[in-house]
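sequence-free structure coming up:
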């Protein structure tokens, strides 16, 4: 046994019984044994003159006498044959022979992707009308609100909803992407009567019909429901492959009962839509799952056969990046009708790729090169590191399914289940950090990384206390913070490094290099600001069916989204919503329902359409308005009409 092996063996067995194989009662043997113990203890950092605690801390800080960072090794001769296979087939061939084969393989890879992806991105989806034989255009939309179908919440459809008309006898043909089962969630609050919908699918009413009725496949959905989410809810579109849907507007409904988990609304709404049977469609299905599978499968040989590690590293990172950009979680919807749509997406991809390549190069040098370069375990790289890399890359179907929107106190407290999910994430990170810290200690790298992470913690504390800013640990930033600590060759580095690198590539591809410090305004999304307070309701007068409100006038300018607005001068109008549609915009602080109905045929039909002997719910919200500026709205006051029972709104604001 060599001297280094002997030292390592001793360092792993500190009971010291190999040193004293027999115990002599003579003072000379005892002195020699004590001398050997003293010399060995000093070499290990266990100075007999120190206390046990000091000795432990000394060894903790200085690490083992012989640092060791070995790759994963298997005892089975059969597995060792697989482990050595990449080296055996690569060694006999020079680089000038291997390079053409590598280029040919990449060419084949790109050709397969082009065949799978190009038609979806470049060819316009169409219907084939069975009656006329004509091809009808289909619009490609995202999983959330589509302004060409419904402009948006509150007053965005204009007075009486005219900007969103017609409310019936209109058909729209849409192509929905895949994964809208989780992407059709309202991440900012949207009012539905007296409910504020957030962190759930925004589909109101509807539901699947067991048997088609006159061509209709679903019950009516309220027209502001997210179309693709509603299509999945109705069973018209696949959550995994997307598809096309035919939307038919069928006019007003007196209520929208909740079915199969949708949002219920017990009041009238002037517009609704159903899904109706489809003619033959072309180029409707989203190939993102297929493209991801192609990239994963074709990356396995590169990962297993690459000895240097660099080729595998850059191959999987670049293929993963473009998988996110072009198909699996694109930052914008490609519309074949727009000739610059795909070019814009590719341009955005290169804008994010260049800085990402620099970041990847840094992490290759400081962590990934150690883990992936020879000597390393090809089996562990292929069956552990590589699959976990794709777990991180496909974040929108892995970690994004957890009930955690953003790691801010407000979001964690608001989103159901977020507290427990966040605790689970924190516990997982802490346990992983402790395990990996031990392997860094074994490799003799503990001191330098302890200093590094103390610096990280100090920097985060400083950033978290900057006035007017919020510390945002995006998942790509979390990956950047944790990746340096995976600079070892063992199994734990394989486990942690793959998923962290995947999160880094996914975050930059999907969202760009978002700032670690963000303002309250940028985090607010479309939630209430509270910068201009809305009026407050006074009540309902049954004798003349009037609802009234009051406002505290002020002449002091108010800052709204960075602009000074004088409420007294510029917000002299009032916007009144009834059942989430604006039916009045003017200077009066009192409005009669009978007068409004007499002036508006649609509202009159909606109010008088139900049985007059039974009450119907009317939901009122009011705000101040002037030009393009509006205050927040109140929460909904509820009037049971015509009996006149009035309930004041709950405290709070809506946007």
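Structure received. Because the structure is predicted, anything quoted here is derived from the model rather than measured. Residues are numbered from 1 along each chain as shown.

make it CA atoms for all contacts and neighbour counts henceforth
Fine.

what about residue 622, which helix or strand?
Assessed by DSSP states H and E, residue 622 sits inside strand 616-626.

quick one: list the elements packing against that strand.
strand 573-578, strand 633-634, strand 637-641 (3 or more Cα pairs under 8 Å, 6 or more residues apart in numbering; DSSP states H and E).

can you give me the strands in the stretch 451-600 of the chain?
470-471, 517-518, 536-541, 546-550, 558-560, 563-565, 573-578, 581-586, 590-592 (DSSP state E, counting those that start in this stretch).

do you know which of the ones you listed lies nearest residue 331?
strand 517-518 (20.0 Å; Cα to Cα).

that closest one packs against which elements?
strand 470-471.

if I look at residue 97, how far off is residue 447?
For residue 97, the distance to residue 447 equals 44 Å [Cα to Cα, to the nearest Å].

now the end-to-end length of stretch 461-475.
Stretch 461-475: ends 18 Å apart by Cα to Cα.

buried residues in it, which are they?
463, 470, 471, 472, 473, 474, 475 (16 or more other Cα atoms under 10 Å).

my read: the second one touches residue 515, true?
No - counting by Cα atoms under 8 Å, residue 470 sits too far from residue 515 to count as a contact (10.1 Å).

among the strands of the stretch 451-600 of the chain, which is nearest residue 173?
Closest among the strands of the stretch 451-600 of the chain, once you apply Cα to Cα, is strand 581-586, at 24.8 Å.

mind listing what's buried along the closest one?
Within strand 581-586, the residues scored as buried using 16+ other Cα under 10 Å are 581, 582, 583, 584, 585.

ok, stretch 97-107 next?
Result for stretch 97-107 [16+ other Cα under 10 Å]: no buried residues.

try stretch 418-434
418, 419, 422, 432, 433.

just stretch 432-452 next, same as before
In stretch 432-452, counting by 16+ other Cα under 10 Å, buried: 432-433, 436-437, 439-446, 449-450.

now stretch 402-419
Buried residues in stretch 402-419 (16+ other Cα under 10 Å): 403, 404, 405, 406, 411, 412, 415, 418, 419.

take this one as well and set it beside the first:
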């Protein structure tokens, strides 16, 4: 877990903070404490002695590191514009937001089917183990009580807060039902560990309830984005300079993933997959406040040459 934390924080998804060391260390110590608690209460129970290196890889290494890299999944799954759609001018001179169609690709469909099949199999094995252990009632009581408290609190503060379940919280919530000494439990725990590592290392310990009363003034969105020089793994993105008293930083986002932050008015994005469609937008970042991604553009990477 320690290696995974610093891999995400330093290489995979560095923390975008003016005080990088402070942000990372502020997360790392609580991260270690919770990781130790997870090991004591369920982790060491679900680790059967592996008989072969391939078994260790399949049960522990692969699922954990796959979800440590879950930020890359948005490059594969449908490039639906979840940032508000594309603005177009209507016949009467108004502005309308048009949602582009969802573009599925064969790899995304294959991964989705495989993930659902694995999830159903793991749930069957875990629920069967809970039933055989005779602890069904305590598990049901605990989860139903926690869910009831969450729902009641969410309803009580719904006018000022909205609920956001972070994936590190999902990993911690599912962890207790995996405390059984068998392969499926170890596999499920590896997935939960990957969610916990990636979530905390990149996003920190975000709250389940986010206050909506404070609305800072956000910068205007960047329009008139130009995309050129498309290749198999990227393209050149250009945009007009923003008119602010304080020079803004520009954040280039592809399929909800920030690819770069620059002070120039262009950025070369790379590392994409060939022959796929992507959304790109540019946000103004002024005095720490990020603008919206309303001026989206769609582009296609060129197909890989046939060998």
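Received it, and whenever you're ready, just let me know what you need. Everything numeric here is computed off the predicted structure, so don't read it as measured data.

and the buried residues of stretch 402-419 of the first structure, which is closest to residue 389 of the first structure?
residue 404 (20.7 Å).

A strand includes residue 107 of the first structure, no?
No - under DSSP: H, G, I helix; E, B strand; the rest coil, residue 107 of the first structure falls outside any strand and is assigned helix.

got the contact list for it?
By Cα atoms under 8 Å, 6 or more residues apart in numbering, no residues touch residue 107 of the first structure.

quick one: which helix or strand includes the residue mapped onto residue 123 of the second structure from the first structure?
Under the alignment (TM-score structural alignment), residue 123 of the second structure pairs with residue 433 of the first structure. Applying DSSP H and E as the criterion places residue 433 of the first structure in helix 418-442.

could you work out the most separated pair of the buried residues of stretch 461-475 of the first structure?
Between any two of those (Cα to Cα), the greatest distance is 16.9 Å, for 463 and 475.

okay, now the nearest residue to residue 604 of the first structure once chain neighbours are set aside: neighbour count?
Nearest-residue entry for residue 604 of the first structure: residue 597, 4.3 Å, with adjacent residues in sequence omitted and distances by Cα to Cα, 6 or more residues apart in numbering. Using other Cα atoms under 10 Å, residue 597 of the first structure is surrounded by 17 other residues.

wait, residue 597 of the first structure sits on residue 608?
No - if you go by Cα under 8 Å, residue 597 of the first structure and residue 608 don't touch, sitting 9.1 Å apart.

residue boundaries of the strands in the stretch 201-350 of the first structure?
So, for the stretch 201-350 of the first structure - with DSSP E, counting those that start in this stretch - the strands run 208-213, 216-218, 221-222, 243-250, 272-275, 280-282.

other SSEs contacting the shortest one?
If I follow you right, that is strand 221-222 of the first structure. Using 3+ Cα pairs under 8 Å, 6+ apart, strand 221-222 of the first structure is in contact with strand 272-275.

so the strand it packs on matches what in the second structure?
Under TM-score structural alignment, there's no match for strand 272-275 of the first structure.

max-length strand in the second structure?
Longest strand of the second structure, by residue count under DSSP state E: strand 277-286.

can you name the next helix or strand after it?
Per DSSP H and E, the first helix or strand lying C-terminal to strand 277-286 of the second structure is strand 289-290.

what residues does that next one touch?
216, 217, 218, 219, 283, 284.

can I get the residues you listed in JSON lines with distance to residue 74 of the second structure and neighbour count?
Output for these, formatted as JSON lines (distance: Cα to Cα, whole Å; neighbours: other Cα atoms under 10 Å):
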{"residue": "216", "distance to residue 74 of the second structure": "28", "neighbour count": "8"}
{"residue": "217", "distance to residue 74 of the second structure": "28", "neighbour count": "9"}
{"residue": "218", "distance to residue 74 of the second structure": "25", "neighbour count": "15"}
{"residue": "219", "distance to residue 74 of the second structure": "25", "neighbour count": "18"}
{"residue": "283", "distance to residue 74 of the second structure": "19", "neighbour count": "25"}
{"residue": "284", "distance to residue 74 of the second structure": "22", "neighbour count": "27"}
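
which among those gets closest to residue 62 of the second structure?
Using Cα to Cα, the contacts of strand 289-290 of the second structure come closest to residue 62 of the second structure at residue 283, 35.0 Å.

that closest one contacts residue 252, correct?
Yes - between residue 283 of the second structure and residue 252 there is a contact at 6.5 Å, judged by Cα under 8 Å.

and the residue nearest the centre of the second structure?
residue 71 (5.1 Å; Cα atoms, centre = their mean).

looking at this, that one is in a helix?
Yes - under three-state DSSP, residue 71 of the second structure sits within a helix.

now it: closest residue in space, sequence neighbours ignored.
residue 257 (7.7 Å).

tell me the residues of the second structure aligned with stretch 591-604 of the first structure.
So stretch 591-604 of the first structure is aligned with nothing, judged by TM-score structural alignment.

buried ones in that stretch, by neighbour count?
So stretch 591-604 of the first structure, judged by 16+ other Cα under 10 Å, has buried residues 591, 592, 593, 597, 603, 604.

residue 507 of the first structure -> the second structure?
By TM-score structural alignment, residue 507 of the first structure lines up with residue 199.
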